[in-house]
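next one to model:
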Amino acid sequence: MTAAPAIPSWIEDITMAELEADPHPFYERLRREAPVAFVPALGLHIISTRELCMEISRDSANWPAIISPAGSRTFGDGAILNANGPEHRELRDMVEPHLQPSAVDTYIDDLVRPTAQRMVAAIEDDGKAEIVSAYCEPLAVRALGDMMGLPDVSEDKLREWFHKLSGSFTNAAVDENGEFANPEGFVPGDEAKAEIQEILDPKIDRWIVEPDDSAISHWLHDGMPAGQTRSRDVIYPNLYVFLLGAMQEPGHAMATTLAGLFTKPEQLERVIDDPNLIPRAVGEGMRWVAPIWSAAVKLTTEEVTVGGVTLPAHTPVMLTYGSANNDEHEYDAPTDFDMDRPVVPNLTFGGGVHACAGTYFANNLIRIGLEELLETIPNIERDDTHDVDFWGWGFRGAQALHVTWEV
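Take a look at the predicted model:
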């Protein structure tokens, strides 16, 4: 058997802390020198270019989806991210009806706009805010929480669940034996899941006998034989996926779009004057800093050569969509925000059969949130006495975005 090539020291020495702080320099070098590379800190092969990420994501037959080890530890068995073939189709049929564009159009405005107006009104006389925690995150979690059937769970609690699950999902560092380097990092996520089940179990008991129009109620009943509902073993792993990826990421993307527009004041002014430009700005914001930066993992079904590297059968590879969205071969000056750049489809929401089911919902949530914010506070500016601190390797967004405006 041919020995595996030695891992270059610059790859071997990378740490999780460096990836969380700023993955861009590392992935820029990967795209240039090693677009398919084993990264010991993660215990996975990393795919970093847009071309290869798109090629693999579209070929579900030869590249089935799996969950990263940390993701499997977080969600447990039965999550949609780990399903393929008929099992995946059944789970998509469970979650998609509420998220189809024709369905979303019937409820999204009534779901999001009154909450956005209330939250903007609460801060508009203050003249300043840390807009991530004051508006973007609370609006995102409230909208999805209400849609899912959790109107009585506070925004603070929903945000807490997200952050605990996010910390667990991205606790991916492994030691030289391939074991988790920080097993205690999963404890907060376990605490969140226990609390979620404690709150949700009585609701599920009620929805089984008294269905309503909440998403989880539909998950229980839609497509099931008369008198039967889906088990909690199906509901909970996929609920954790939604509470993590779907609940908070629109908030991150909203803040990222604002941060990007602040780097181009003339583009911000155009968006304020013409709200029809908001979707274009949002698309660029999510390309510029993908809110789900690294999450999708695929598995080789047989020995395959990809990007000049031969991988044995059953090798897991991680598609880094945040890196793909900053590929210099596809985008000019990719680390710059520019909503006027030629539109090249990005991979923010994934690709192929495992593309995000909530794409349309998320884009419209962000659009409405920015419409209300910029209409009410059109003179919003970044507070340049504070840095914009982006953080995260698995999920990436502004930790804080301080803004000011004249009252």
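
from here on, just use CA atoms for contacts and neighbour counts.
Noted.

which one is the one residue sitting closest to the centre of the chain nearest to, not counting chain neighbours?
Geometric centre of the chain, nearest residue: Ile292, 3.4 Å, by CA atoms, centre = their mean. Closest residue to Ile292 apart from its sequence neighbours, by CA to CA, 6 or more residues apart in numbering: Phe395 at 4.6 Å.

quick one, what contacts the one you found?
Applying CA atoms under 8 Å, 6 or more residues apart in numbering to Phe395 gives the contacts 166, 170, 249, 291-294.

Gln248 versus that one, what's the distance?
The spacing between Phe395 and Gln248, counted by CA to CA, to the nearest Å, is 10 Å.

hmm, back to that, what's the spacing between the residue nearest to Ile292 and Leu374?
Distance of Phe395 to Leu374, given as CA to CA: 26 Å.

OK, contacts around the residue nearest to the centre of the chain?
So Ile292 contacts 245, 249, 321-322, 348-349, 394-396 (CA under 8 Å, 6+ apart).

any idea which element Glu137 lies in?
Following DSSP states H and E, one finds Glu137 within helix 137-148.

one more to put side by side:
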Amino acid sequence: MTEDPLRDPHFFADPYPTYERLRQDCPVRRIPTGSGGHPAYLITGHPEAREAFTDPRLSKDTARFFAGRPSNRDLHPAIARNMLASDPPAHTRHRRVATPLFTTGRVRELRPFITRVVDDLMAAWRPGSEVDLVADLAVPLPVTVVCELLGVPESDRAALAGWSRDLFDATDTERVDAASHRIGDHLTHLVDTARAAPGEGPLHSLVRDCDEGGLDRDETVSLAALLLIAGHETTTHFIGNAVLALLRHPEAFDRLRRDPDLVPGALDELLRFDSPVSVATFRHSTQDLRVGGVDIPAGFPVLIAPGAANRDPAAFPGPDRLDLDRDAGGHLSFGHGIHRCPGAPLARAEAEIALRALVTRFPDVRAAVPPDSLTWRRTRLTRGLAALPLAL
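Predicted coordinates:
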């Protein structure tokens, strides 16, 4: 294989045929990549992905991998070095601060606020009209919630959301780097302001928690940036992908219309069927290891693909079928092991409340354009729609 299969234009529109072909050939295989010319190992099988997610020989410390290697990238330090790009003990310190923000009790407290945000957004929707599910619900809902959680002023939220979207652009590294600096610089200003004028707002609370947890100023900014970016980008795609999957499977949509109480139980299958995280963030081998019968030498990038693993027939028979009765709890859309997404409970709550409101208020909703004409974001890391026009 001489070309990166994850950069083919067809991959962005529908990665699953590519994943199936690669997995059938070998669930762990070496591929060329466009990231600095480094070959990488891609993991597409479900048992192999679970194993790799928990193998301590696969490091997430990107600075360690790229040290001494030539690079033309210019990411802001808050984006380049964060909890997702670290190993214990640094990762443990960050996670100890982040996890309490997303406990079951904390998310339960946020549910009335999430409901109000959904109500406010849908108040402008009128039967007989068209809306863009992405722009009119899937983007503003998680952006509003995570910015409320962090205490980001309302006047800053639209700009931060736009920079976050730019950060996932797989086709323009200069745009990605510039967005990282805009986010990092802006959050540095907010953190410095909160530290200079102590108060009782959410960001003041986060700063105190970071101080008590042993995080310095730069680490506090990096954690705030990660919570902001991860807290809305993937949830946006979760909601958009779920609604599109239901529109393409009207029998499943009809079940939720008839009984909206089935929505919470449908979330795992919707996450499995079209994962908002297609390829997990960067890992590299620090020692020689063997995964799925394949030898991976030390010093190589390793890409774990939850989007592929979730369609592995060895784990989920008939994986290309959306089946709301399936036990899909073993999906890997939130990762696995110590790096499993701490914000999963919040993402599930937002998607549940949004989907329940949609099927209750607009039971006759349909796609306003042919599904084949939809445009997907050009990023291999996440999978999400640029827009999803709906006829109410």
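
still on that earlier bit, among the contacts of Ile292 of structure 1, which one lies nearest to Tyr27 of structure 1?
Gly322 (9.2 Å; CA to CA).

list the contacts for the residue nearest to Arg7 of structure 2 when sequence neighbours are not counted?
Of all residues not flanking Arg7 of structure 2 in the chain, Arg380 sits nearest, at 7.4 Å (CA to CA, 6+ apart). Listed by CA under 8 Å, 6+ apart, the contact set of Arg380 of structure 2 reads 6-7, 12, 170, 278-279.

of those, which are still contacts in structure 1?
Retained contacts for the contacts of Arg380 of structure 2 in structure 1, judged by both residues aligned by TM-score structural alignment, their matches' CA atoms under 8 Å, are 12, 170, 278-279.

neighbour count added to those residues, as CSV?
Output for the kept ones among the contacts of Arg380 of structure 2, formatted as CSV (neighbours: other CA atoms under 10 Å):
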residue, neighbour count
Phe12, 20
Ala170, 16
Ser278, 24
Val279, 24
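
counterpart of His329 of structure 1 in structure 2?
Alignment note (TM-score structural alignment): His329 of structure 1 maps to Ala314 of structure 2.

try Tyr135 of structure 1
Under the alignment (TM-score structural alignment), Tyr135 of structure 1 pairs with Leu137 of structure 2.

its match touches Asp119, doesn't it?
No - in this structure, Leu137 of structure 2 is not within contact of Asp119 by CA atoms under 8 Å, at 10.2 Å.

of those two, which one has the most company?
Neighbour count, other CA atoms under 10 Å: between Leu137 of structure 2 and Asp119, Leu137 has more, with 21 against 14.

so which bit of structure 1 is the longest helix belonging to structure 2 matched to?
Longest helix in structure 2 by number of residues (criterion: DSSP state H): helix 217-248. Alignment note (TM-score structural alignment): helix 217-248 of structure 2 is matched to residues 232-263 of structure 1.

return the set of buried residues in the longest helix of structure 2.
Within helix 217-248 of structure 2, the residues scored as buried using 16 or more other CA atoms under 10 Å are 217-247.

skipping adjacent residues, who's closest to Asp156 of structure 1 in space?
Using CA to CA, 6+ apart, the closest residue to Asp156 of structure 1 is Pro138 (7.4 Å).

hang on, the earlier thing: could you work out the end-to-end span of the match of helix 217-248 of structure 2 for me?
End-to-end distance for stretch 232-263 of structure 1: 46 Å, by CA to CA.

circling back to that earlier point, of the contacts of Phe395 of structure 1, which are reproduced in structure 2?
Under both residues aligned by TM-score structural alignment, their matches' CA under 8 Å, what those keep in structure 2 comes to 166, 249, 291-294.

His24 of structure 1: which of the residues you listed is nearest?
Nearest to His24 of structure 1 out of the kept ones among the contacts of Phe395 of structure 1 is Trp293 (CA to CA; 10.7 Å).
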